[in-house]
Structure formats: C-alpha cells, structure tokens
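Peer 1: Just to be clear, the model below is a prediction. Sequence and coordinates:
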Amino acid sequence: MVPNVGSTDRLVRYILAVVFLIIAFFGSSGIWAWVFGLLGVIMAVTATLNFCPIWAVFKINTRGKAS
C-alpha cells in the first residue's frame, strides 16, 4: 500500500469527514444518516492511512514527486 494522498488532499478529506459526520448525526435520518456516516468514516480512514484505493486504481497521486 503505497501512500498516494498528499497534505492538501488529506486536509480536505478530514474536513469532509467532519461535515459528513455532522450531517449524519444531526442533519438527516433514515438511510441518509447511514450514507453520510459511512462517507465520513471512509474519508477519515483514507486521510489517516494516506491511501485512497480509488486514487490507486486510476493511478492518481496527490503527494507530489516520489523521493
């Protein structure tokens, strides 16, 4: 698992995770609460691991040049 999430991408993912989790807990109900909750968890996990499987499939790397 080669890291492919850069610092700006990571920050955006953390912000989206917080927004999605707030929507899940306070702004929606039913299936939408689960959808937003799952999206929030996925964003937080991919930001924490510095790895996004979707980016890997499309060979996208937001970390910049490899050293």
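Peer 2: Received the coordinates, thanks. Numbers count the residues shown, from 1 in each chain.
Peer 1: Every contact and neighbour count from this point should use C-alpha atoms.
Peer 2: Will do.
Peer 1: Report the secondary structure state of residue 66.
Peer 2: coil (DSSP: H, G, I helix; E, B strand; the rest coil).
Peer 1: what about versus this one:
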Amino acid sequence: MPRNEGLIDRALRIVLGLVLISLVFVGPQSVWGWVGVVPLVTGLVGFCPLYAMFGLRTCPVRN
C-alpha cells in the first residue's frame, strides 16, 4: 500500500489520536475519545483513505 502522508502529518495524527484516546480514561471520560483510533491508525500506517479518495498527498513524491 503506498503512503500518502508525510512525516509531519503522520506525527500530528499519532499525537492527536493518543490525546483523544486518553479522554476515555481521564478528563471527561467520554466514549467519543475512541474516535482517536482513526487518526492513530492512519498515522501509524501512513495511508489515509480520504486523502486517496480526493487525490491529496502530503508525502513527497519519490523519483
């Protein structure tokens, strides 16, 4: 599977995912924190299906 996320994009997604998931255990303890699994997984994998659908890419093109 080709990657379509750059390094900064991936790092931000991982941090955002972890912050949202932490809301399940601390803070308001809302179930909505599990939404953080989506950015966490896409950040770890390096591929975002929505980016692919819209033809977006933050990863530099390899020659």
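Peer 2: Here it is on my side, so go on. Computed from a prediction, not measured in an experiment: that's the story for all the values here.
Peer 1: quick one: TM-score?
Peer 2: TM-score of the superposed chains, computed with TM-score structural alignment, normalised by the length of the second structure, equals 0.84; 63 aligned residues with a CA RMSD of 1.4 Å.
Peer 1: any idea how far residue 8 of the first structure is from the residue most central in space within the first structure?
Peer 2: Centroid check for the first structure by CA atoms, centre = their mean gives residue 43 as the closest residue, at 2.0 Å. Residue 43 of the first structure is 13 Å from residue 8 of the first structure, where distance means CA to CA, to the nearest Å.
Peer 1: Over to residue 60 of the first structure?
Peer 2: With distances taken as CA to CA, residue 60 of the first structure is found 14 Å from residue 8 of the first structure.
Peer 1: same deal with residue 48 of the first structure?
Peer 2: Applying CA to CA to residue 48 of the first structure and residue 8 of the first structure gives a distance of 13 Å.
Peer 1: Also residue 39 of the first structure?
Peer 2: Taken as CA to CA, the span from residue 39 of the first structure to residue 8 of the first structure is 19 Å.
Peer 1: Flag every buried residue along the longest helix anywhere in the first structure.
Peer 2: Taking DSSP state H as the assignment, the helix of the first structure that covers the most residues is helix 31-49. Applying a neighbour-count criterion of 16 or more other CA atoms under 10 Å, one finds 33, 35-41, 43-47 buried in helix 31-49 of the first structure.
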